[in-house]
Structure formats: structure tokens, C-alpha cells
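[1] Okay, structure incoming, though there's no sequence with it:
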């Protein structure tokens, strides 16, 4: 991921990428199926548990939805419209300097358009990697990463995770 600092322009970045809809249930369901990452190291799991407690109740005007199975490593808003997984292994694309990224409230995010039509944001330069998948309708909300970034900045220290 490029280490260039870019001004926050999530709306412009997403519009330019023509973000397609994420696969999954429509917003507002009774719960969202979110597979937790497989056995992150205890230190990473501890950071994710702290993050879980600080996550906002609302993201992009969507209320928090139960993530199933229940885990401190996952969260969802608006059914599966916005889904978070903390404690994932470092994505291979994180090392590609040609990948695009933005910085929101001091948290760097790798931006990926997925083959299945979804869109994923992954934190970089933090001791635990966190990914957020967003559907098309909510990906263009420029404030969507603001509350999530604030919670991550508060609970997941800067650094390079060895996981």
C-alpha cells in the first residue's frame, strides 16, 4: 500500500471506482452472518475485543445489527450492509505500492474493489488488521469510516502487525 498521505476524499475515491454492491443480505435484517477470523494471536484478539467495545452504535445512519456467530472479532450495521472483521491476517495487497488508500482520522485504509462486486477497506499500520465490507448504497457515504476510524485509533495502536 502506498504510504503517501492523501487528503480524505472517500466520496471521490469511491465514485471514481464505481463501487458495486457487496454480496449478502439486504440492510436491516435481524442479523448478519459474519465469519470471524481464524484464531488470531491472543494479543491481536485482545485489541479486537477492546475495539468491539468502542464501535459506534450507528454507521452511515445504520444501526448496529447482531453479527452471527457472536464474536468480539466481528460487527455489522444495517444487516450486512456494513460488516467489520478484526484480527484478519495481513492482506497480500497491503504490500503492493500501487494499491490505493486513504487516511481517515489518522487511520490508513487500503481500498479494494472485489471480483464479486463488493468493496473492502482494510486498516494498515496498526497492530491488528481490520477489514470493513460495505455495500454500494453506503460506500458513497463520506462519513462512513469516520466513527470506525475513531474507534480504531483509540483501541488499536499504530505499528506493523506480525500476523
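    Everything's here; your move. Everything numeric in this text was worked out from a predicted model, so none of it was measured.
[2] Could you use CA atoms for every contact and neighbour count after this?
    Fine.
[3] now the strands for the protein?
    For the chain, the strands defined by DSSP state E occupy 32-33, 58-59, 62-65, 67-68, 74-77, 82-88, 101-104, 107-113, 119-124, 129-134.
[4] From residue 89, how far out is residue 59?
    Remark: distance between residue 59 and residue 89 (C-alpha to C-alpha, to the nearest Å) = 24 Å.
[5] re the thing from before, relative to residue 10, which of the strands of the chain is closest?
    With C-alpha to C-alpha as the criterion, residue 10 lies closest to strand 101-104 of the strands of the chain, at 7.2 Å.
[6] Show me the helices in this protein, by range?
    In the chain, helices defined by DSSP state H lie at 10-17, 42-54, 136-139, 144-155, listed in chain order.
[7] Use this one as the comparison:
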């Protein structure tokens, strides 16, 4: 009986070590945008900043996450407030333009000048947070058509 108890306790402890699904808000883009985003998200790498890919809640082809605390990835979002302002800045990572917005616990990066608005929310644990963009930019470049170059 004690061996069975210890085995069950070990399984419970292991289950507590792996994070469950990450709650991520799911956008409601037009059907053509949702279809293009699903391809992009599916093509993303298995790791970002050495953090493994994990499921999101609710499950959606428009979202994914990496690591703990989670790096949240969402495609088909609305343009963030401040992006259209004259003083907003665009910086490039591997040929993809990004708008950066500092938030309470890190940064949110959104593509600029692409057909789809693709967002990567990176907690401050992963400083420098912009390094996460190097892991996703090649896929964004391939699956998210350039409309206007970063200026």
C-alpha cells in the first residue's frame, strides 16, 4: 500500500510541474484572415527563446504560447492603440517590421506593414524581450504578406 501511495504522489507532483493550457484571448477576424492566420500559427517553431510550445485555452488555430510564464502569440488581432500615431516607431527583425508597446510585465510586439496583424506578448522574464521575435520572424516573413515596408 505505501508503494502505491508513493507512486500516486509522484505522479501528482509531476503533473504539477508541467504547465496547463494558457488562457489567451481569441480574436474574431474575417474568415480569410482567420484561414491565413491558422497557417501562420501552425508553421511557428516548436520553441521560442528555448521555451517549448504549449496549448492555449480556449484552443484556437489563431493562438499558441511558449514557456512559463507564457509568451503568448495571437494572429488576427486589431491594430493596437498608438500604432497609427505619427510618433510610433517601427523596428525590423529579420525583415519584419514590429510595433512595440510596453505593458505591466513585459512587451507586446505587433507586426507593421503586413497583411495580418500578428502579436507576440513577451513577459519581462525573457529580457531582452525583443529577442523572441528572431524565432518567429522567418515564419511571419513567409506567411504574412508585406504590404508596406517598415519606415
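    Yep, that arrived. Computed from a predicted structure; not experimentally measured.
[8] So for residue 59 and residue 89 of structure 1, which sits in the more crowded spot?
    residue 59 (21 against 16; other C-alpha atoms under 10 Å).
[9] What's that one aligned with over in structure 2?
    Correspondence of residue 59 of structure 1 to structure 2, assessed by TM-score structural alignment: residue 48.
[10] tell me the contacts of that match?
    By C-alpha atoms under 8 Å, 6 or more residues apart in numbering, residue 48 of structure 2 lies in contact with 66, 132, 135-136.
[11] Tell me the one of the residues you listed nearest residue 43 of structure 2?
    residue 136 (9.5 Å).
[12] what's the closest non-adjacent residue to the residue nearest the centre of structure 1?
    Taking C-alpha atoms, centre = their mean as the criterion, residue 132 is the residue nearest the geometric centre of structure 1, at 2.2 Å. Nearest residue to residue 132 of structure 1, sequence neighbours excluded (C-alpha to C-alpha, 6 or more residues apart in numbering): residue 84, at 4.4 Å.
[13] Also residue 112 of structure 1?
    In space, and not counting its chain neighbours, residue 112 of structure 1 is closest to residue 120: 5.2 Å by C-alpha to C-alpha, 6+ apart.
[14] Distance check, the aligned partner of the one you found in structure 2 against residue 65 of structure 2.
    Structural alignment (TM-score structural alignment) places residue 120 of structure 1 against residue 108 in structure 2. When distance is defined by C-alpha to C-alpha, residue 108 of structure 2 is 13 Å away from residue 65 of structure 2.
[15] Please compare these two by neighbour count and tell me which comes out ahead.
    Between residue 108 of structure 2 and residue 65, residue 65 has the larger neighbour count (other C-alpha under 10 Å), namely 28 against 22.
[16] Counterpart of that one over in structure 1?
    Aligned partner of residue 65 of structure 2 by TM-score structural alignment: residue 76.
[17] repeat for residue 6 of structure 2
    Aligned counterpart of residue 6 of structure 2 in structure 1: none (TM-score structural alignment).
[18] Surely residue 6 of structure 2 forms part of a helix?
    Yes: assignment of residue 6 of structure 2 by DSSP: H, G, I helix; E, B strand; the rest coil places it within a helix.
[19] one step back: nearest to residue 68 of structure 1, of the helices of structure 1?
    helix 42-54 (14.2 Å).
[20] can you list contacts of that closest one?
    Contacts for helix 42-54 of structure 1 (C-alpha under 8 Å, 6+ apart): 72-75, 86-87, 127-128, 151-152, 154-156.
[21] can you do 10 Å?
    37, 39-40, 71-75, 84-88, 127-130, 147-148, 150-157, 161-163 (C-alpha atoms under 10 Å, 6 or more residues apart in numbering).
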